[in-house]
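1. Structural data only, the sequence is not supplied:
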C-alpha cells in the first residue's frame, strides 16, 4: 500500500476483501522503470506445484460485487442481507458469456490491484454503464482517482490485457505489453474525452455528502479559477498485463515442492524483467512519458501440449465462467 493522503472517495472494496485479495500473492516486487513509471510484479502463491488459481477465482468473485455495483447500490445490498442471492444473480448476469475474447476477468484483476495495492478508489467501472452483458463498452477498463497530495490528484484510466504465447515460447509478456500500450496510446490520442464524459455522468451515483461531492466535481470538472490552492489533476494510466510462463518442460515428479515453487517464481520474474526495455521504449515511441503509469504484471503457468494445453487462454475463459457463473471448458 502507498502512503498517500486520505482519499476523497472511499475505496469501494471492503477492507476484508482487499486483505484476502492481497493474501493470494507473494509480496509484490516493485521497480521504478522511469521517474513516473512503476512496474509491480504480483506472483500468485504456489500450491502443490502450481499457481493457486482456485484462491484467485474465489477472491475475484467476491470482489466482483463491488466492481459491478455503484457504491450506492453496494451499500444498499450490504444493508439488506436478505437480498444476497438476488444481488449475486444480478452481479453475475453482468458478465458476458465466456468466449475466446473474454477480457472481463482481467478488468476485475486490474480493479482489485488499483484498489487493493495502489489505494486508488474507483470512480466507475465498465459494468456500471453497460446496457447489456453482451455489449462491449469502448474506452478504458475503468477509471480510478488517486490522491497524491493535499491538492494533487491522478485520474487513472485502466487497461488490462491477458495474452498467451503465439508461435514462440516466451512471447506472451511482450504481446500483452504491446497490446496494452496500443490501447493506452489510443486513449492518449483521443484526448480522454470519452472517458471523462463517463466520469461526469456517474458522479451523482456516489454515496457522498455535499461537501465531498463538490470537491470531487472540482477535481474532475475543473473551472477556470486559479490561485495558490488550485487543485491539480493529472491524467494517468493503470495497466494490467497477465502473461504466460511455460513450465511444460518441468519434470515435477522428480522435484521437491519447494524446488517447483522456486522455479515458478524465478521464471515468472525473469520473463517480465526481460521486457523492461520494451516497456520504456513503448512509452517513448507513443509519447506517453508525460503520464504517471502504474503497471501491474501477473504470471500464469502453461502446461501440457496440444488439446491438453492449459495456459492463459484457458485461464481467461475459466475466469470469465467463474465470474458469470457459467459452465467452464472441459
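-> Perfect, I can see it now. All of these numbers come straight from a predicted model, not from anything done at the bench. Numbering: from 1, shown residues only.
2. For the rest of this, base every contact and every neighbour count on C-alpha atoms.
-> Noted.
3. in the stretch 151-300 of the chain, which spans are helices?
-> For the stretch 151-300 of the chain, helices defined by DSSP state H, counting those that start in this stretch occupy the ranges 172-190, 193-202, 210-220, 257-273, 276-285.
4. who touches stretch 281-288?
-> 178, 181, 185, 188, 289 (C-alpha atoms under 8 Å, 6 or more residues apart in numbering).
5. what's the closest of those residues to residue 35?
-> residue 289 (9.2 Å; C-alpha to C-alpha).
6. follow-up on the earlier one: now the helices of the stretch 151-300 of the chain as CSV including distance to residue 317 and mean neighbour count?
-> As requested, the helices of the stretch 151-300 of the chain are exported to CSV (distance: least, C-alpha to C-alpha, whole Å; neighbours: other C-alpha atoms under 10 Å):
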stretch, distance to residue 317, mean neighbour count
helix 172-190, 16, 19
helix 193-202, 27, 15
helix 210-220, 35, 15
helix 257-273, 21, 17
helix 276-285, 27, 15
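7. measure the residue most central in space within the chain to residue 14 for me?
-> With distances taken as C-alpha atoms, centre = their mean, the residue of the chain nearest its centroid is residue 110 (0.5 Å). To residue 14, residue 110 is 16 Å away according to C-alpha to C-alpha, to the nearest Å.
8. for the closest residue in space to residue 121 that isn't next to it in sequence, what are its contacts?
-> Spatial nearest neighbour of residue 121, excluding adjacent residues (C-alpha to C-alpha, 6 or more residues apart in numbering): residue 11 at 4.5 Å. Going by C-alpha under 8 Å, 6+ apart, residue 11 touches 115, 119, 120, 121, 122.
9. So residue 11 lies in a helix, does it not?
-> No - counting by DSSP: H, G, I helix; E, B strand; the rest coil, residue 11 is not part of a helix but coil.
10. Included below, for side-by-side comparison, is a second structure:
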C-alpha cells in the first residue's frame, strides 16, 4: 500500500467516526443568522434558538427528550458498541444494548441542581452532528462517582483536515442566567486548555483511553500526541464553547423568523463584542474557537427538562 493510500484510508476511517447527522435536531433548533467570525480572531459564533410550538411556546421539553435519546453514543466507548453489535444471538444482543443504555443513564448527575451535563450533551450533538467533528473520548464513561461532574474539559473532539492537520477541540459548556457571567466563566475555563496550562490530565486521558473503535485508527491518531513523532507538528489545539443563557423576550421560530432577525443580529453584535473582550484578555486570538450561543427562555427549565427526560428515557 502506498503512503497516499494509507492517508486516504486514515481520512476515510476518521470521517466514519461521525455518528449520525443533524436531521433529528434541525426542526428543534434554528440558526436565524449566519455564523460570524469575530474580526481579528479565529473565533466563529453560531447562534441557535429553540423552535416554538403552534402556540408560540419554545420547545424546551421536546429538545430535552431528543437529547436524552443520544446518551448511548455520548457515554459508551465505540469498542463497547461494536462489541454489542457483533453479538450473534438477538436476545443476548438486545440485553447487552439495554444494559448499555441503563449504564449511560446512571452516569448523569441527578442530585445537583446546577449540573451542566445537559449543556455538555448538546455541545456533543452540535459538534458531532452539526459540524461533523467526532468525539474521540467519552469522559462520562470514566466517571467513578455518578453524582460528581467530570473535571477538566467538558468534551474532547477532533477533526482531520485535508492537509492532515488534526484539530483537537477542547469542549466547554456553561449554562447561566445571564450572558455576561456565562461568557466570563466559559473563557476563564477554556483559555488555559488552549495555552497549555491546564491540559495535562486530559492529554493523559486521551493517550490512555481514546476509543476510536479500531486499533489501527487509534494508533494513527495517537501519533499526533507523541512529541517524538513528526505528526505532533500537525496537532492544532482548538476550543468549542457552548454558552446557554436566559433572554427576556424569546422569538417565535420559525413563524416570526424574518421579523426576529434584525433584533437577533443586534443582540449578536453586542454578544460578539463581549466575547472579543474575553478573547483579547486571555490572549487567544490566534486559536480557532467555535462558539455556540444558545439563548434560552429559562435556563432552569432547560436543566430541569434534561434531568426529567433522562429519568424517563
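-> Structure's in. What do you need? Since this is a predicted model, take the numbers as computed values, not measurements.
11. Please identify the residue in structure 2 that aligns with the residue nearest to the centre of structure 1.
-> If you follow residue 110 of structure 1 across to structure 2 using TM-score structural alignment, you land on residue 123.
12. How about the secondary structure of its match?
-> Here residue 123 of structure 2 is recorded as helix under three-state DSSP.
13. you'd agree it is up against residue 173?
-> Yes - counting by C-alpha atoms under 8 Å, residue 123 of structure 2 touches residue 173, with 7.0 Å between them.
14. got any residues that touch both of these two?
-> Counting by C-alpha under 8 Å, 6+ apart, the shared contacts of residue 123 of structure 2 and residue 173 are 241, 242.
15. rewinding a little: reformat the helices of the stretch 151-300 of structure 1 as JSON lines; add distance to residue 324 of structure 1.
-> Shown next, in JSON lines, are these (distance: least, C-alpha to C-alpha, whole Å):
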{"stretch": "helix 172-190", "distance to residue 324 of structure 1": "24"}
{"stretch": "helix 193-202", "distance to residue 324 of structure 1": "24"}
{"stretch": "helix 210-220", "distance to residue 324 of structure 1": "32"}
{"stretch": "helix 257-273", "distance to residue 324 of structure 1": "29"}
{"stretch": "helix 276-285", "distance to residue 324 of structure 1": "33"}
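16. wait, which of those is closest to residue 66 of structure 1?
-> helix 193-202 (15.3 Å).
17. Taking structure 2 as the reference, give the residue range that closest one aligns to.
-> Using TM-score structural alignment, helix 193-202 of structure 1 pairs with 200-209 in structure 2.
18. what separates the matching stretch from the chain centre, distance-wise?
-> 18 Å (C-alpha atoms, centre = their mean, to the nearest Å).
19. how far apart are it and its match in structure 1?
-> With the two structures superposed, stretch 200-209 of structure 2 lies on average 1.0 Å from its match in structure 1, counting by mean C-alpha distance after the TM-score superposition for structure 1.
20. And the contacts of that stretch?
-> Residues contacting stretch 200-209 of structure 2 (C-alpha under 8 Å, 6+ apart): 136, 137, 152, 153, 222, 225.
21. wait, isn't the last one in contact with residue 236?
-> This points to residue 225 of structure 2. No - contact criterion C-alpha under 8 Å: residue 225 of structure 2 and residue 236 do not qualify, at 10.6 Å.
22. What count of nearby residues applies to the spatially closest residue to residue 235 of structure 1 that is not a sequence neighbour?
-> In space, and not counting its chain neighbours, residue 235 of structure 1 is closest to residue 155: 4.8 Å by C-alpha to C-alpha, 6+ apart. Residues lying near residue 155 of structure 1 (other C-alpha atoms under 10 Å) number 24.
23. Identify the residue of structure 2 aligned to residue 155 of structure 1.
-> By TM-score structural alignment, residue 155 of structure 1 lines up with residue 168.
24. residues contacting that match?
-> Residues in contact with residue 168 of structure 2 (C-alpha under 8 Å, 6+ apart) are 156, 157, 158, 159, 235, 236, 237, 238, 239.
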